[in-house]
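Undergrad: Task: produce atomic coordinates for the following.
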Amino acid sequence: MKNLHKLYFLLIAVIIFASSCEDITEINEDPNRPTEVPVEYLLTSAERQLGNRLYGGFDNVAFGMTVSQYWAQNEYSDETRYQFRANTNNTFWSDFYTAINDLQEIKTINRTIDKGQQGVNQDAVATILQSWAYHSMVDIYGDIPFEEALQGTDIPSPAYSDQQEIYTALIDSISSAVAAIDPSAPGFPGGDVIFGGDLSKWQKFGNSLLLRIGIRISEVNPGLAETTITGAASGAIASNADNASIQYITAQPNVNPLFVSYVVNGRQDYCATENFVGLLTGLSDPRIGEYFTPAASTGTFEGLPYGVTSAVAAGISRDAVSQLNPQVYAADFPGILMDYMETSFILAEAAANGWAVGGTAETYYAQAITASMNFWGITEAADIAAYIAANPYSEENLKVQKYIAMYYQGWQSWAEIRRMNLESVDAANLVDITDIEVFVDVTSVLKRRIYPQNEQTLNGANYSAASSNIGSDAYSTNLFWDID
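TA: Okay, the predicted model is just below:
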């Protein structure tokens, strides 16, 4: 009997050991740290990262919306006087590249799995959003790491690529991505906070991005601009329902970043500029009430002078100037990447150049203003028609109306101010920067953002080469498409 007990326990031990050997690798696997991230998680991460940086309190707000002269600062007015925070610039750069790398990781993972057309669709979406991010970075800085970017430890200090060559590469990659998408096949099973997985809208976004890139180079390479725009025009965003936007929600942490700044943190630091209010009131523009609230002390729209010192700004009561309409910092207010208004203005400009885009400059111009009005809740057709009649199409009016309509999209508005040389258009009512005591050496609206300090420290040789290639790492250095 004793021997039978020994045999029984020996058999149990053998079974346990065999079972343990079969699954021995599971011992070293941490279920909380998966080795492969589902691609939809990477897409969500990239979209949120880009949205939070684009609309963050120290990016679109303290740089984009102030340098575009829409917003002044109630106090601490350093940014309107061009004294920017170095750490903010470092974070903007690194977070954009983190998001770009997440999108690249989607394509890396898909190379290891045969997903058929679904994998092709996912790669195309990742490419379009990557291209949007790269294009944004080029239009902010100039030359940036591109060809050697995202190589990890293989190339820890990437060289910068020429900004004009990046533009050409982006046109090719976006065009290929748009053509590769098959909307009838699966894409991302979830995680898309821009279009909810609608592949046809990703195609429209890609085509619209080609329009934006094309119009930016229209003065330096009109031939490439024309072919790019005419090839993409029919497939671009064609209604506000197609707008490419980060769809924020009312639940933390997936809220509009401005909500965090204004409501959660209580930092209501921005108000209307005097010059922008003067432009809107001079045109009796109905959007003024959607952009701002009347000054509490007067019941009229009043702006704060742009570029005053912190002491002067702090001495002006907040009740004396128009504050932001609360809708722009609502938790679920969308973060626009590109919209119907912008595509319509681009097509109006292309039509004025004589390019075959399927309509006239006047038609697209009216369409653009209508799209902007509708987005901001102004829907009375007769009122819109009267406004357009009072501000009919002309080259100058197009520039001014596009500037008004691009409110809240500070980064893109700044790019268009530079491209259209808007500071020289008196009707735009921009402040003459040369009359303001600022902290950097500029002679007009800033031409670019200087490179982050971390690049100077951690990638010094390539930073120096890039600075030399663009002319100088200075706020006053023109990008290649800015030839005023």
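Undergrad: Could you use CA atoms for every contact and neighbour count after this?
TA: Fine.
Undergrad: for the stretch 101-250 of the chain, what spans make up the strands?
TA: For the stretch 101-250 of the chain, applying DSSP state E, counting those that start in this stretch gives strands covering 144-145, 160-161, 244-246.
Undergrad: And this one, please, so the two structures can be compared:
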Amino acid sequence: MKKILHYSFLLTILMISSCDKGLDDLNKNKTSPTSVDPVFLLNNAIINSSFPVKTLVFDMGIVQQMVTPNGGVLAGANFNQDSRDITQLPIWAVYYQNVIKYNYDVIQNTKSNTARSNLYNMARIYQAYAFMILTDEYGDIPFTEAGTGYSNQLLLPKYDGQQGIYTKIIQELTEASAALSATGTIETSDVLYSGDIAKWKKFGYSLLLRAGMRLSKADPAKAQTTVAAAFAGGVILTNADNAYIRHDANYNQPIGGILNGSEAANFYLTKPFVDQLKNTNDPRLSAIAVRYVGATSGNGQTAAAGSTNAAQQIGMPMGKDNGTIVAQATTDGLASFYDYSQADRRRIVKTTSPVFLVSAAQTNLLLAEARFRGWVTTGTAAQYFSDGIRAHMDQMATYDANTAVAAGARDTYVTANPLVVGTELQQINTQYWIASFLNGPEAFANFRRSGFPALTPNPYGQPNNPDVPNGTFIRRLTYPTSELSVNTTNVNAAIAAQGADKLSTKIWWDKP
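TA: Below you'll find the model as predicted:
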């Protein structure tokens, strides 16, 4: 009996030992990655930088391209109204939680890896681009300590002044663009340019040109040297080099998604925007706009009722709410406010429409101004001006085959609208406003920098608006509630340095 018990015990031990040998291997998940190629982190940064839907509420409304007469969660630029929960959503939360974080990780993971030098510098360029958007929207922002929450446990980052941020952005773009090398590893998996070094260089130098032009009033000397360096490096001059994010059925364009969904009947092209295009016989109006003639509700905005005829387009006036717009629509001879022109969601703002970050149109127009100022000495302002218009008209075909502008119509418009002595800055920057349609942050930034187009301030709520004084425009977005309640000390230091946390407070480079 004792022998039987002894053998049983030994057998049990052997079985346990035998089973234990494979447990370590069995418990390893062979399909779950233990590391991620940093190029895919860069891709996450890129695809998350498509402009969020709330840029409709502020940026595009401030520059009077699209507006809604409705309030609630849509209240913002349409009513000159501060809404801190909404000002967090357009750029702040999306960029800091995704774009800045992912770029920072790529930079940290590749800065000492000479084999991935190109990826390191691509991430530096894209990080500079993201920070430029953030500081242009808000002014002083977390910069030096941004993105370090995981690596350094800095969960409450300090804010940097915008002047210093721009100095660093210019340095990063200059160094990273120059450091890109066609002899290094080509990062073919990148979703922006598939690792094309020549195009990444042009993207970096085009951003440097943009950064230099931002300083045209705040620091003209620095602006001139920066612009000259960018031009010498080589910028985007043709649509083949445009920097844009592609969307598809799986990854929808954010603005296209909302305008083809819950807000389809809520946003309209403004009267200033439609009138600018209509009064100059601009063929882009037919490519951009649709009017659902006779519509009395959202359900009436059917494809059959839609007209893209430029002569029939009517923009919605600024300063109306969903009460006063009813009488205005009657005055304008419309069936209802649903009868005003919209950006065509079946063509230019589809769910699969691209989002342009930097385009040949924008770059040529900036060069037109730079040449006018004498900051570049090659070419003529008139040629850059007309090339910019042509580039944007040709770019329209990228949205949809039915948004293409015919070459004949393009050339007729360019011939009829030359650059005129005495009105150069107004003409150039009005065209920049048109060429930046759907790029709300860039249109908003350049409008503040240049003062053009010559728009009339949105009268809603004035003259007694505490956020936007009578006869003025929104100049920045306010800090989100999350920062005020959690990162209180640092955000209050920024407010003390920059000025009151109001929509009307000007950022550093926004000079008269």
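Undergrad: returning to that earlier point: okay, the strands of the stretch 101-250 of the first structure in TSV with mean neighbour count and distance to Arg318 of the first structure next?
TA: Shown next, in TSV, are those (neighbours: other C-alpha atoms under 10 Å; distance: least, C-alpha to C-alpha, whole Å):
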stretch	mean neighbour count	distance to Arg318 of the first structure
strand 144-145	23	40
strand 160-161	20	44
strand 244-246	22	31
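Undergrad: Save those as a markdown table, and put in distance to Asp95 of the first structure too.
TA: Formatted as a markdown table, the strands of the stretch 101-250 of the first structure follow (distance: least, C-alpha to C-alpha, whole Å):
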| stretch | distance to Asp95 of the first structure |
| --- | --- |
| strand 144-145 | 14 |
| strand 160-161 | 17 |
| strand 244-246 | 16 |
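Undergrad: List just the one of those strands that sits closest to Phe439 of the first structure.
TA: Nearest of the strands of the stretch 101-250 of the first structure to Phe439 of the first structure, taken as C-alpha to C-alpha: strand 144-145 at 25.1 Å.
Undergrad: Which residue range of the second structure does that closest one align onto?
TA: Using TM-score structural alignment, the residues of the second structure aligned to strand 144-145 of the first structure are 141-142.
Undergrad: The stretch 401-512 of the second structure: helices as residue ranges?
TA: 407-416, 424-435, 440-450, 481-486, 488-498 (DSSP state H, counting those that start in this stretch).
Undergrad: Any chance of those in TSV with distance to Leu5 of the second structure as columns?
TA: Output for the helices of the stretch 401-512 of the second structure, formatted as TSV (distance: least, C-alpha to C-alpha, whole Å):
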stretch	distance to Leu5 of the second structure
helix 407-416	96
helix 424-435	89
helix 440-450	81
helix 481-486	67
helix 488-498	71
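Undergrad: which position in the second structure aligns with Gly206 of the first structure?
TA: If you follow Gly206 of the first structure across to the second structure using TM-score structural alignment, you land on Gly204.
Undergrad: What is the neighbour count of the residue lying closest to that match once chain neighbours are set aside?
TA: Closest residue to Gly204 of the second structure apart from its sequence neighbours, by C-alpha to C-alpha, 6 or more residues apart in numbering: Ser177 at 5.4 Å. For Ser177 of the second structure, the neighbour count with other C-alpha atoms under 10 Å is 29.
Undergrad: just to revisit the earlier point, of all the strands of the stretch 101-250 of the first structure, which lies closest to Gln73 of the first structure?
TA: That would be strand 244-246 among the strands of the stretch 101-250 of the first structure, by C-alpha to C-alpha, at 25.8 Å.
Undergrad: Distance from the chain centre to the closest one, please.
TA: 9 Å (C-alpha atoms, centre = their mean, to the nearest Å).
Undergrad: elements contacting it?
TA: For strand 244-246 of the first structure, the packing partners by 3 or more C-alpha pairs under 8 Å, 6 or more residues apart in numbering; DSSP states H and E come out as helix 39-54, strand 335-338.
Undergrad: Need those in a markdown table (columns: mean neighbour count).
TA: Shown next, in a markdown table, are these (neighbours: other C-alpha atoms under 10 Å):
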| stretch | mean neighbour count |
| --- | --- |
| helix 39-54 | 22 |
| strand 335-338 | 20 |
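Undergrad: Run through the residues that contact Arg284 of the second structure.
TA: Contacts for Arg284 of the second structure (C-alpha atoms under 8 Å, 6 or more residues apart in numbering) come out as Leu277, Met393, Met396, Val405.
Undergrad: and if we set it to 7 Å?
TA: Neighbour list for Arg284 of the second structure: Met393, Val405 [criterion: C-alpha atoms under 7 Å, 6 or more residues apart in numbering].
Undergrad: Same check on Ala225 of the first structure?
TA: Going by C-alpha under 7 Å, 6+ apart, Ala225 of the first structure touches Gly214, Ile215, Ile217, Ser218.
Undergrad: do you know which of the strands of the stretch 101-250 of the first structure lies nearest Val255 of the first structure?
TA: Comparing the strands of the stretch 101-250 of the first structure by C-alpha to C-alpha, strand 244-246 comes nearest, at 9.9 Å.
Undergrad: That closest one vs the second structure, average distance?
TA: For strand 244-246 of the first structure, the mean deviation from the second structure after alignment is 0.8 Å (mean C-alpha distance after the TM-score superposition for the first structure).
Undergrad: wait, the residue nearest to Gly204 of the second structure sits on Lys199?
TA: No. Ser177 of the second structure lies out of contact with Lys199 (C-alpha atoms under 7 Å); the separation is 10.3 Å.
Undergrad: hang on, the earlier thing: how about the helices and strands packed on strand 244-246 of the first structure in JSON lines, adding distance to Glu226 of the first structure?
TA: Output for those, formatted as JSON lines (distance: least, C-alpha to C-alpha, whole Å):
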{"stretch": "helix 39-54", "distance to Glu226 of the first structure": "29"}
{"stretch": "strand 335-338", "distance to Glu226 of the first structure": "20"}
